[in-house]
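>>> generate coordinates for the sequence data below:
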Amino acid sequence: MRDSESTLHAEKSSPIYYIDNLEKEQRIMLRFRNHPRIVQTTSPSLHIDINLQRCRIYMEFASKGTLHDMISSFRGRPMPEVMVGRAALMILQGLEALHSRGYAHCDLKPANVLIFPSKCVGQPWELKLGDFGLSKEPCSDPWSLSGGTKQYMPPEAVGTNGAMMMMMGPAVDVWSLGCVVLEMFGGRPEKMGDIYAWRLPELVSPLANDFLRRCMELQPSRRATAGELLKHPFVAPERVMRRSVVPPRPDQMLRSCPPALRDNVKKGVPIMTMKMATRPGDLIGC
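Here you go, the predicted model:
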């Protein structure tokens, strides 16, 4: 919709019995007003239709679509690694803001990452997190019978017969980020019983491999935090935010690896261990 000044806004509506989710989404957007990685509300309150059947909220319009749209435009081919790193950096900036204040998104997936024109000269786009209807707030019950989309949920979130009884928290978002990165690299989830596993695509650099290993550690307590991942060279701003989106050469990627990882690569030691994929084509999450 457009306002009186012809500014385009996005509208999200739902049946009145989902009003709690929309109210929560509105609260979170207001809590993170003006944060560059969180979608902004354009109305201070939730709106209820006169017939009391539906409720709605308004937010800024993502004119470039979603990360899901961007991934789909590559038709199953991997996105350039620098582009993947740029997207991962922006998602992490949003997650770190949420986590540092006691929030967790709990439904991170490409369709919930919105793309906007960049306000920085030379940058083609920027990402913002949206859809906070399932998010955990600081004082809410961390246990839930419902979670986000199963393909992006960690193994600890799926119980017997696929039931979802999980501790909502930052570790869930970090695993989901790993799934999103794999999808940007052309990966696809494979259903294995009650869980989904992701196959590590071909041609993933050692640097990206190490980043994924830290995101997708099977033990939640050992999984990296968003703050820790922001320091990983895979998402280093000087590497991924430069104006040209030309993938770096393999020797450049190796030089930017942590010293221990660089030594292991030179020795031919497999990068991914501890039940993680050790080479492209292996499954992650089973």
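>>> every contact and neighbour count from this point should use C-alpha atoms.
Will do.
>>> what's the distance between the residue nearest to the spatial centre of the chain and G94?
Residue closest to the mean C-alpha point of the chain, counted by Cα atoms, centre = their mean, is L177 at 4.1 Å. Between L177 and G94 the distance, using Cα to Cα, to the nearest Å, works out to 11 Å.
>>> also F185?
Summarising the geometry, the distance separating F185 from G94, computed by Cα to Cα, is 21 Å.
>>> the stretch 101-250 of the chain: strands as residue ranges?
Taking DSSP state E, counting those that start in this stretch as the test, the strands found in the stretch 101-250 of the chain are 113-117, 125-129, 143-144, 166-167, 189-192, 195-199.
>>> could these go into TSV alongside distance to R262 and mean neighbour count?
Compiled in TSV, the strands of the stretch 101-250 of the chain are given as follows (distance: least, Cα to Cα, whole Å; neighbours: other Cα atoms under 10 Å):
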stretch	distance to R262	mean neighbour count
strand 113-117	32	21
strand 125-129	31	22
strand 143-144	40	14
strand 166-167	36	18
strand 189-192	29	14
strand 195-199	24	22
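>>> want to throw the ones you listed into CSV with distance to V240?
Putting those into CSV (distance: least, Cα to Cα, whole Å) gives the following:
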stretch, distance to V240
strand 113-117, 17
strand 125-129, 12
strand 143-144, 36
strand 166-167, 33
strand 189-192, 26
strand 195-199, 24
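>>> and this one, so I can compare the two:
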Amino acid sequence: MSAPPDHPLGYRLRRLVGSGRTAHVYEAESPLYGTVALKLPRDELERDPVLRRMFENEVQMTLALSHPRIVAALAGYPTGAGAHLALEFCEGSLDAALGEPLPLASAYRLALDVAQGLAHSHERGIVHRDVKPANVFVKAGRAKLGDFGTGFFIGDAFSGEAQRARVGTAFYMAPETFRGASASPKTDLYSLGVLAYELIAGRRPFTGETADELMLAHTSGVPLSLRHHRPEVSPEVSRVVATAMAYDPEKRYESVRAFVLAFAAATGLPPDDPPPALGRSSRRPHLPLQPGGADAPPEEPLPKGRFGWLGRRRS
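Just a heads-up that it's a prediction; the model follows:
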């Protein structure tokens, strides 16, 4: 197969690594940033204003975020011939790492990583809507939340219709989403709880062969305690994850930041960052769109543990 053509903005495209509803993703070389993951809009966006707006929103949302636990946006532009989103290149998705129980220390750290990235997203006024292992990426043994293609800015005019649409992955969707309720930070929190459960237990809390089976499981089932699968998990950790997954949104934590603090206390792991100062605005920021973002600060990676299976895909 011939190599893809280079991008007019100077990116040298190496290989196609994936495709989504709105964009193709390439491994590419940038004269400024080295190896990057480059998202380029699909041709269909020229004919579909909804998909076009989704790509535009993803570019703006990702550029609005800057946190070591979120895949860093290096540059991007939402519209026109130069539309693109350049991201830091990661080793692979967390989805490839699952399918068997992880060492508890690794599972706890990865869950806390994702929670901190999601907390930052919410504090910047952005709901993700599809928190799942395939949208979490691994670099140097640490997790980074990515792929905001189905997200929305809270309060944005476009978000009213988007917020009501049933979007997400059925294994991780909140009960109220199945019932037609609008997406919110609390639905993201539920998905985070499911992801944390899966990381720790090595299996999902709810299973099913069809969307209807999964809907029934999430809306009427009760998951087994984490300690049923792994007795070495402390009651405190089991309780924190169960609270995030509470059927009633009002019984979940007030925010993902509250989950971060409770989970860190239960596991003994310190968060990477302190909570934001009181009064910090969560309104949509006005940002220059190209270039944007920032490199994440240096990190101390986790010990390798079982991270050799990052190259394997879950069946």
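>>> please work out the TM-score for the two chains.
In this superposition the chains share a TM-score of 0.70, using TM-score structural alignment, normalised by the length of the first structure; 225 aligned residues with a Cα RMSD of 2.9 Å.
>>> matching residues in the first structure for the longest helix anywhere in the second structure?
In terms of residue count, the longest helix belonging to the second structure (DSSP state H) is helix 104-123. For helix 104-123 of the second structure, the aligned range in the first structure is residues 81-100, judged by TM-score structural alignment.
>>> can you give me the helices in the stretch 201-315 of the second structure?
With DSSP state H, counting those that start in this stretch as the criterion, the stretch 201-315 of the second structure has helices at 211-220, 226-229, 235-244, 256-267.
>>> quick one: which of these is nearest F152 of the second structure?
Smallest distance to F152 of the second structure across the helices of the stretch 201-315 of the second structure (Cα to Cα): 16.8 Å, for helix 256-267.
>>> if you count neighbours, what's buried in the closest one?
Buried residues in helix 256-267 of the second structure, defined by neighbour count with 16 or more other Cα atoms under 10 Å: V256, R257, A258, F259, V260, L261, A262, F263, A264, A266, T267.
>>> which residue lines up with the residue nearest to the centre of the first structure in the second structure?
Matched by TM-score structural alignment, L177 of the first structure corresponds to L192 in the second structure.
>>> who touches that match in this structure?
Under the criterion of Cα atoms under 8 Å, 6 or more residues apart in numbering, the contact list for L192 of the second structure reads V114, A115, V131, K132, A244.
>>> so how far is E88 of the second structure from it?
Between L192 of the second structure and E88 of the second structure the distance, using Cα to Cα, works out to 23 Å.
>>> and for the aligned partner of G130 of the first structure in the second structure, the neighbour number?
Residue correspondence to the second structure (TM-score structural alignment): G130 of the first structure is matched to G146. Each residue near G146 of the second structure was counted by other Cα atoms under 10 Å, and the total is 25.
>>> which residues touch G146 of the second structure?
Applying Cα under 8 Å, 6+ apart to G146 of the second structure gives the contacts I70, V71, N135, V136, F137.
>>> on that earlier part again, and of the strands of the stretch 101-250 of the first structure, who's closest to Q219 of the first structure?
Ranking these by proximity to Q219 of the first structure (Cα to Cα) places strand 166-167 first, at 13.2 Å.
>>> so that closest one corresponds to what in the second structure?
With TM-score structural alignment applied, strand 166-167 of the first structure matches the range 181-182 in the second structure.
>>> which other residues reach that stretch?
Applying Cα under 8 Å, 6+ apart, the contact partners of stretch 181-182 of the second structure are Q163, R164, A165, R166, E176.
>>> how close does the third one sit to T177 of the second structure?
Separation of A165 of the second structure from T177 of the second structure (Cα to Cα): 9 Å.
>>> neighbour count for these two, which is higher?
When A165 of the second structure and T177 are compared on other Cα under 10 Å, the one with more neighbours turns out to be T177, at 22 against 14.
>>> what's the match for the more buried one in the first structure?
Using TM-score structural alignment, the partner of T177 of the second structure in the first structure is A157.
>>> am I right that its match is in contact with A171?
No - contact criterion Cα atoms under 8 Å: A157 of the first structure and A171 do not qualify, at 10.6 Å.
>>> going along the chain, name the helices of the stretch 1-150 of the second structure.
In chain order, the stretch 1-150 of the second structure shows helices spanning 49-63, 104-123, with DSSP H, counting those that start in this stretch as the criterion.
>>> would you list these in JSON lines and tack on distance to S238 of the second structure and mean neighbour count?
Conversion of those to JSON lines gives the following (distance: least, Cα to Cα, whole Å; neighbours: other Cα under 10 Å):
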{"stretch": "helix 49-63", "distance to S238 of the second structure": "32", "mean neighbour count": "22"}
{"stretch": "helix 104-123", "distance to S238 of the second structure": "12", "mean neighbour count": "23"}
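>>> a markdown table for the ones you listed, including distance to P235 of the second structure?
As requested, these are exported to a markdown table (distance: least, Cα to Cα, whole Å):
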| stretch | distance to P235 of the second structure |
| --- | --- |
| helix 49-63 | 36 |
| helix 104-123 | 14 |
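>>> of all those, which one is nearest A37 of the second structure?
Closest to A37 of the second structure of the helices of the stretch 1-150 of the second structure is helix 49-63 (Cα to Cα; 13.2 Å).
>>> quick one, what contacts L212 of the first structure?
Contacts for L212 of the first structure (Cα under 8 Å, 6+ apart) come out as G178, V181, L182.
>>> roughly how far apart are the last one and R199 of the first structure?
For L182 of the first structure, the distance to R199 of the first structure equals 8 Å [Cα to Cα].
>>> the first one too?
Relative to R199 of the first structure, G178 of the first structure is positioned 12 Å away (criterion: Cα to Cα).
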